[in-house]
Every structure is written in C-alpha cells, then in structure tokens.
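Visitor: missing the sequence, but the structure's below:
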C-alpha cells in the first residue's frame, strides 16, 4: 500500500464499542483537518472487514471489544499487521497493563503503538502516534513505560538494576519515541551526553542494533520480552 503523500490527510479507521468515545474520537481527529476517518466501528469483526475494504493508513482500536471484551483489539492488530504491513495500528487501553504490552509487542514493535485512552483528549500526542506507526515506527505511552520499567527494575538480577539513574531517565524517554535531541532538551543536557548514555544503556542491556526496528521502543521491549511478566493489574 502506498504511503500517504506529504500534506494529505491520514486515512483512519476507528474501532471502539463505546458510541460516545468512538464518535468523540472521530470528531476530535476530523476537526484537526489532518485526518480523514473512513469508518468508525464497534467490534473487532467490523474492524477487520473495514480494513480489508478500505485499506486505511492507520487504525485506532480499543484493546477490549465485543464479543468477548478481552484482548480482541490486540488480536486484530496482529491480524492487520500480518495481512497489511503498511497499515499502522494504535491500540488504546483504559489501564497501564504490562501484560497487554507484552502481548501486543510479542511479534515485534514495527507499526504499533500502545496508548492509554486518556491520550484521546491530547490530540497532538494522538496525531504524533498515528504518524509514527504509519511510518513503521512504534510508540508506548509514558505511563506504560513506567509500569514496565518499574516492574522489572525491582528484580535484583535484572539488567536494568545495573543502569544509573540518568540512564534510566534516558531509557524511559527513548521508549516514548523521543529523539536524542528531544531527550537532551528535556533533561537539559547536551546531545553528545545523551548519545553516550544511550550507547552505555544498550551496552549494559546487551542489546544489538536491529535493522528496521524503532530502537527507542525496542530498547525496552526487546529486553522485557525475555523476562517473565508479572501478574497484570
């Protein structure tokens, strides 16, 4: 599927079983003038049908949808990415649940985002996530990153326990999809200093650079996927 042309609205399909949330999300996105909502549906089955017919640039899907209200959104995300690798998927959750993150990213991070539903009201952040996954990159909500890092940093033998406080700060912001320049601005450090922290973090975690993956998300998830997840919340 061809990538959207510069300046062209992103073609989006929304899947959310709550009518008011679904239509509110549609209105917020369309009001930006940067999004064309092709369809807004209420079930995972309807989502897969709409994607197959309309071939959008990107999908927004609730994790829990009919018929089971379990992880239908994640299952649909995997199916969409397998059948249409050019379509990005942003999944939304009411809670910062590490088990959902493991399930979503277990096959790779390309073109996937995991955001909390509260981000719907932060239109600029939601648009950024849509653009990132459309470009084949990844986004993880900062609060989910905190849950993932906190859960595993508590283990005495976890590689994360060997990171300095500053390296953990940089890792959190890498996982949010920030560039070195953006991290430098946020932490009020030079870009060269951030680059040193990034390299040190990768070395301590034993992470090799993997082509075609968004390293700043994979840096966290590539390690976490090799560590047993704790119980969900």
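Guide: Right, received. Where do you want to start? Note that the structure is a prediction, hence the values are computed from the model and not measured. Residues are numbered from 1 along each chain as shown.
Visitor: could you use CA atoms for every contact and neighbour count after this?
Guide: Fine.
Visitor: buried stuff in the stretch of helix or strand residue 49 belongs to?
Guide: Counting by DSSP states H and E, the secondary-structure element that holds residue 49 is helix 44-54. Residues of helix 44-54 classed as buried under the neighbour-count rule (16 or more other CA atoms under 10 Å) are 44, 47, 48, 50, 51.
Visitor: so which other helices or strands are in contact with that helix?
Guide: Counting contacts by 3 or more CA pairs under 8 Å, 6 or more residues apart in numbering; DSSP states H and E, helix 44-54 is packed against strand 10-15, strand 35-41, helix 72-83.
Visitor: after the first one, next one along is what?
Guide: Translated: strand 10-15. The C-terminal neighbour of strand 10-15 among helices and strands, as given by DSSP H and E, is helix 19-31.
Visitor: re earlier: show me the one of the helices and strands packed on helix 44-54 that comes nearest residue 122.
Guide: strand 35-41 (14.8 Å; CA to CA).
Visitor: now for that closest one, which elements pack on it?
Guide: With contacts defined as 3+ CA pairs under 8 Å, 6+ apart, the packing partners of strand 35-41 are strand 10-15, helix 19-31, helix 44-54.
Visitor: also this one, for the comparison:
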C-alpha cells in the first residue's frame, strides 16, 4: 500500500514511517504541514493518507481541513485522521458525506501495532475505523437522538462495533452471536434510524452518522 503521512511531530512521523515500512507498506511522502499534504497527495495519488488534525501554522484544524478539501476534490480519497483528543465535530464532519474510506484514531492507538494496522487496512479498503474511545464519548453525548434512544442494549452494542468499522463476521466474534442474529440487529438498527433498503453501500456509515450529528 502507498501511504502519505502528514504529522508535525518528527518522532511520531518517523515512528509511523518505520512501522509501516517494516510491515510491507510504502510511505511515498512524510510531511509536516497541510500544504505539504495537499502537494504530496496530488503528486503521488496514495492509497491512504494518515493526517494529524492539528498542523502548522495555526495548530487548530489545518490537517482536517486539508483532508476534507482532498475528499471534496476526489471522494474516493482515503483518509485516516489521528488526534491527541476526542474532537466530536471533526469525526462528524469526516463522515458527513455518507461515504467510507475514513477513520479517526487517538494517537495513543498508534502504539498498538495490530489495532493501528487494522485501521489502516480497513480505511484503505473503503471502510471506516473509529477509535473505541471516540465511539464511547459519541454515544454518551447522543442519548437524545430520537432514533438512537429507541435501540435496545444489544443494538447499541452492535452499532458501537459498526462505528468502529467492524465487519459482520467480526461483530459475531466480538459478541458471540450467530451471523443471522447480527444481520437481524443491523436490519433493526437501519429501520429505527430511518435508513430504508436502497442501492446504497454506505448505510452503515450513515447509521453511525445518525448519532454523530445528534
């Protein structure tokens, strides 16, 4: 996989380069600011960009804004955002177009090799990867959503794992449920969140978005 990294902290940037290179990926560019990210993606057309939310010069949301600009120009652009803190509005904005190929991880998660690489693979493949702590805080702040508050405890567990980006089979393993049970729970979630059947491969993303925007 060909990857661009945009991270201003040199040690973290170099650490990600070594980690990804050692696991068989190719880091085509590693930059320290948003302008460098835009240039690198335009030049290399990577399979995935790993981007810090806060980049020079303002260290506010330059990385996120650059990522959104890239996705606006090409909706198939895959972006994995990393952040020091849970920033709910940023997670919602990433998912606002209802497409996959996005992720949001806390930087602490980068040190968990298996979890980080799993997120990299999922986002590059067009899925989603949300940090469990991000999901936990989003659920805590979403109890007033008219659709979400109608979910059963088990449906909330399933939606929690969907938000993290897990597949049906992975949800089955995590909750020790049969595939047919997981499928029924997901169907019920879609119904309660008013997401009727359609030729739309991103209903899972829109189900997550229903509580991100609550």
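Guide: Thanks, I have the structure now. Bear in mind that the values here come from a model prediction, so they are computed numbers and not experimental data.
Visitor: hmm, back to that, out of the helices and strands packed on strand 35-41 of structure 1, the one nearest residue 193 of structure 1 is which?
Guide: Comparing those by their distance to residue 193 of structure 1 (CA to CA), the top pick is strand 10-15, with 36.0 Å.
Visitor: could you check the angle helix 19-31 makes with that closest one?
Guide: Using axes from the mean of the first three to the mean of the last three CA atoms, to 10 degrees, the interaxial angle of strand 10-15 of structure 1 with respect to helix 19-31 works out to 180 degrees.
Visitor: from the chain's centre, how far out does strand 10-15 of structure 1 sit?
Guide: The gap between where strand 10-15 of structure 1 is centred and where its chain is centred comes out at 16 Å by CA atoms, centre = their mean, to the nearest Å.
Visitor: swap in stretch 184-195 of structure 2?
Guide: The chain centroid and the centroid of stretch 184-195 of structure 2 are separated by 21 Å under CA atoms, centre = their mean.
Visitor: against structure 1, where does it fall?
Guide: Aligned by TM-score structural alignment, stretch 184-195 of structure 2 corresponds to residues 196-207 of structure 1.
Visitor: try stretch 101-113 of structure 2
Guide: Under the criterion TM-score structural alignment, stretch 101-113 of structure 2 matches residues 111-123.
Visitor: if we can go back for a sec, and the helix or strand just after the helix holding residue 49 of structure 1 against structure 2, how far off on average?
Guide: Toward the C-terminus, helix 44-54 of structure 1 is succeeded by strand 58-62 as the next helix or strand (DSSP H and E). Taken against structure 2, strand 58-62 of structure 1 registers an average deviation of 0.4 Å after superposition, with mean CA distance after the TM-score superposition for structure 1.
Visitor: give the other helices and strands that strand 58-62 of structure 1 contacts.
Guide: Taking 3+ CA pairs under 8 Å, 6+ apart as the contact definition, the neighbouring helices and strands of strand 58-62 of structure 1 are strand 10-15, helix 72-83, strand 88-93, helix 123-134.
Visitor: which stretch of structure 2 lines up against the third one?
Guide: With the alignment judged by TM-score structural alignment, the segment of structure 2 matched to strand 88-93 of structure 1 spans residues 78-83.
Visitor: can you tell me which residue in structure 2 aligns to residue 29 of structure 1?
Guide: Residue-level alignment of residue 29 of structure 1 against structure 2, with TM-score structural alignment as criterion, gives residue 20.
Visitor: surely its match touches residue 30?
Guide: No. Here residue 20 of structure 2 does not reach residue 30: they are 11.7 Å apart, not a contact under CA atoms under 8 Å.
Visitor: report the central residue of structure 1.
Guide: The centroid of structure 1 falls nearest to residue 113 when counting by CA atoms, centre = their mean (1.8 Å).
Visitor: show me the one of the helices and strands packed on strand 35-41 of structure 1 that comes nearest residue 202 of structure 1.
Guide: Shortest separation from residue 202 of structure 1 across these is recorded for strand 10-15, at 33.9 Å, computed as CA to CA.
Visitor: so which elements touch the closest one?
Guide: Packed against strand 10-15 of structure 1, as judged by 3+ CA pairs under 8 Å, 6+ apart, are the following elements: helix 19-31, strand 35-41, helix 44-54, strand 58-62.
Visitor: the biggest helix by length in structure 1: average distance to aligned residues in structure 2?
Guide: Taking residue count as the measure and DSSP state H as the definition, the longest helix of structure 1 comes out as helix 191-205. The superposed helix 191-205 of structure 1 is, by mean CA distance after the TM-score superposition for structure 1, a mean 1.3 Å from where its aligned residues fall in structure 2.
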